[in-house]
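Enquirer: sequence first, predicted coordinates after that:
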Amino acid sequence: MSATLKWMWVLAVALATGCGKGATPLPTRLVPTRMPTIAPSPTSTEPGSADSGWVVAARGIEVRNLAVAGVVPDTAAPIYAVRLDPALVRLRVRYAPDTPQLLRTWVAAHHPLVAINGGFFTADNQATALIVADGEAHGASYAGFGGMLAASADGRVWIQALREEPYDPAVRLDQAIQSFPMLVYPGGVVAEISDNGQRARRTAVAMDRAGRLLIIVCPTSAFSLQALATWLASSDLEIDRALNFDGGSSSGLFVDVGDVRWQIDSFTTLPSVLLIEPRTS
């Protein structure tokens, strides 16, 4: 098939399955993570219990875990959220298609404060879109769809909807991950997503109206993409814009800040991850 048709097929499969390499459809029932989620006091709330509220884990880093009712009948879906002040932390993208690793292995090697999985990738672990790691660009940008989480060398962090603001190679990026779809467009507008209602584990990044970066993970197969988009826009997280990262077996979240230890591992190896590190300058 042509290169264009091949990429369209790859993207369609990735979106439908909510995961990268070796993807298979996930069941619609709630599926727990394979590793324990540990959140010592004051954030020791177990999945499905009451909202912990925002808890300061360190300067510039807040955490919150809560349960969302009504997504799956008779069950509350757990959500784990991290809120970051971009002026006080640094984003770091790691990309190693030749040596993909489970999220916990990435964490053990680099010791970040926070870590999540990156965007979609092919069966041979190549990113399906642009990735910028420490100023070095890999892959080609999505055109007309999807979004990009990006950071400049001076520490500015943003999410842009590529449909409305296409990637400009003249803009120097320090770190970036492109993924799809946009869940919430700038101004808090809920995206209309044709996702057939399939539920999967989910990872998303967002910017709130105060300019803070949010990392949001649901470690059970509770949300369809449309349901997640609708919940994000209607929640009290004050979301201005949000972007879906790879989900399903790729989803994961590690937090090691202050007294907080969250460990939600990916089910598959990952060629790319987003790490949050202390800002040193």
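Expert: In hand now; what should we look at? Residues are numbered from 1 along each chain as shown.

Enquirer: for the rest of this, base every contact and every neighbour count on C-alpha atoms.
Expert: Fine.

Enquirer: what is the neighbour count of the residue nearest to Val114 when sequence neighbours are not counted?
Expert: Leaving aside its sequence neighbours, Val114 sits nearest to Val255 (C-alpha to C-alpha, 6 or more residues apart in numbering; 4.5 Å). Look at Val255: counted by other C-alpha atoms under 10 Å, it has 25 neighbours.

Enquirer: am I right that Val255 sits in a strand?
Expert: Yes. Membership of Val255 in a strand is supported by DSSP: H, G, I helix; E, B strand; the rest coil.

Enquirer: and it, how close does it get to Ile61?
Expert: Going from Val255 to Ile61 by C-alpha to C-alpha, to the nearest Å gives 10 Å.

Enquirer: same deal with Val189?
Expert: 26 Å.

Enquirer: more neighbours: which of these two?
Expert: More crowded of Val189 and Ile61, by other C-alpha under 10 Å: Ile61, with 24 against 17.

Enquirer: second structure for comparison follows:
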Amino acid sequence: MRLFFLFVVFLVGCTAVTAPVPTPILPAGPTAVVPAASPTPLVPDTGWEAARPGLERRVIRFFDADGRLVEHLYILRFDPALYQFRVGYRPGEPLSLQDWQAETGALAVLNGGFFTEEFTATGLVVVDGQASGASYGAFAGMFAVTAVGPEVRWLGARPHDPNESLQYALQSFPVLVKPGGAAGYAEPDGEPARRAVVGQDGDGRILFILAPRGRFTLTQLSQTLAASDLNLDTAVNLDGGASAGLILTDPPASIPAYTLLPAVILVYGR
């Protein structure tokens, strides 16, 4: 796959092997030996699997030269015709991912953008049509929900218009995939970290992408996403590190965030 060419240094990995059961000693007859369970190899790419109507999931794994798993992308792809999107925001009163889900009853919860030590978003947030904070510039992107539906935008191509009627919005940076599918970030590589991304593909579907093992730099992730077969049109990096996390309630799946979050993206069935 094209994804592997970008990460030759990466690694399908870590197959778990169940330890053999100790040999029991019987009072009579020969010693019985219980064989070890056969290892179940991890596939590099699961392909798209239907999780529920209008929702697919996929796992793409990266291995090192010794075949050890070093990173994976966990991806959810939503059809906006069957799901609605909102933004949750509690400035100064953050919640854990689990509490966000419990409070909102959302089907899925993804962490949002960057925030201050006081748990206030550093970019624009819109909830129920009410805006707070200041918009970022051309270096950033925005997840927006209008009367038409959800969109992932690059503010360099489409700056925020304060007169636009937004139902929900959340800004973050940098833009990893620019409109049309080109890699959007090529700065000198910084530190690798856990990553969270919101994207939109060429068919208008919304993708949540998590890289939870902390092996991608932003430049590596930008190049990987642009070169993939995900058909991404635009993708925006969300807050990473301890903030990166996702909850899906049905079917259940969880990638934990290790800090409280003031802003999240919420998904509900229609």
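Expert: Yep, that arrived. In this text, all values refer to a predicted model and were calculated from it rather than measured experimentally.

Enquirer: what does Pro159 of the second structure correspond to in the first structure?
Expert: In the first structure, Pro159 of the second structure lines up with Pro166, judged by TM-score structural alignment.

Enquirer: give the aligned equivalent of Leu88 of the first structure in the second structure.
Expert: Under the alignment (TM-score structural alignment), Leu88 of the first structure pairs with Leu82 in the second structure.

Enquirer: my guess is its match contacts Ile206, does it?
Expert: No. Leu82 of the second structure is beyond contact range of Ile206, at 11.4 Å (criterion: C-alpha atoms under 8 Å).

Enquirer: ok, back up a step: what do we get in the second structure for the residue nearest to Val114 of the first structure?
Expert: So Val255 of the first structure corresponds to Leu248, using TM-score structural alignment.

Enquirer: ok, its match touching Ala108?
Expert: Yes. Taking contacts as C-alpha under 8 Å, Leu248 of the second structure lies within contact range of Ala108: 4.4 Å.

Enquirer: let me see the contact set for the residue nearest to Leu113 of the first structure when sequence neighbours are not counted.
Expert: Excluding the flanking residues, the one nearest Leu113 of the first structure by C-alpha to C-alpha, 6+ apart is Asp256, at 5.1 Å. Counting by C-alpha atoms under 8 Å, 6 or more residues apart in numbering, Asp256 of the first structure touches 112-114, 262.

Enquirer: can you name the residues that contact Leu3 of the second structure?
Expert: Going by C-alpha under 8 Å, 6+ apart, the list of residues near Leu3 of the second structure reads 224-225, 227-228.

Enquirer: helix or strand right after the helix or strand in which it is found?
Expert: Per DSSP states H and E, Leu3 of the second structure falls inside helix 2-5. Downstream of helix 2-5 of the second structure, the next assigned helix or strand under DSSP H and E is strand 49-52.

Enquirer: from Leu97 of the second structure, how far off is the match of Val255 of the first structure?
Expert: Leu248 of the second structure sits 10 Å away from Leu97 of the second structure, going by C-alpha to C-alpha.

Enquirer: and for those two, which residues touch both?
Expert: Val109.

Enquirer: after alignment, which residue of the second structure pairs with Ala140 of the first structure?
Expert: Matched across to the second structure, Ala140 of the first structure falls on Ala134, judged by TM-score structural alignment.

Enquirer: tally of neighbours for that match?
Expert: For Ala134 of the second structure, the tally of surrounding residues (other C-alpha under 10 Å) stands at 13.

Enquirer: now do the contacts for the nearest residue to it once chain neighbours are set aside.
Expert: Spatial nearest neighbour of Ala134 of the second structure, excluding adjacent residues (C-alpha to C-alpha, 6+ apart): Leu124 at 5.0 Å. By C-alpha under 8 Å, 6+ apart, Leu124 of the second structure lies in contact with 131-136, 169-171.

Enquirer: could you do Ala263 of the second structure as well?
Expert: Counted by C-alpha under 8 Å, 6+ apart, Ala263 of the second structure has contacts 87-91, 94, 111-113, 121.

Enquirer: which of those residues sits closest to Gly141 of the second structure?
Expert: Gly113 (10.2 Å; C-alpha to C-alpha).

Enquirer: so that closest one makes contact with Arg195?
Expert: No. Between Gly113 of the second structure and Arg195 there is no contact under C-alpha under 8 Å: 11.4 Å.

Enquirer: residues that sit against both of these two, list them.
Expert: Common neighbours of Gly113 of the second structure and Arg195 (C-alpha under 8 Å, 6+ apart) are 238-239.

Enquirer: what do we get in the second structure for Thr269 of the first structure?
Expert: In the second structure, the residue paired with Thr269 of the first structure is Leu260, using TM-score structural alignment.

Enquirer: now Thr4 of the first structure, what's its secondary structure?
Expert: Classified using three-state DSSP, Thr4 of the first structure is helix.
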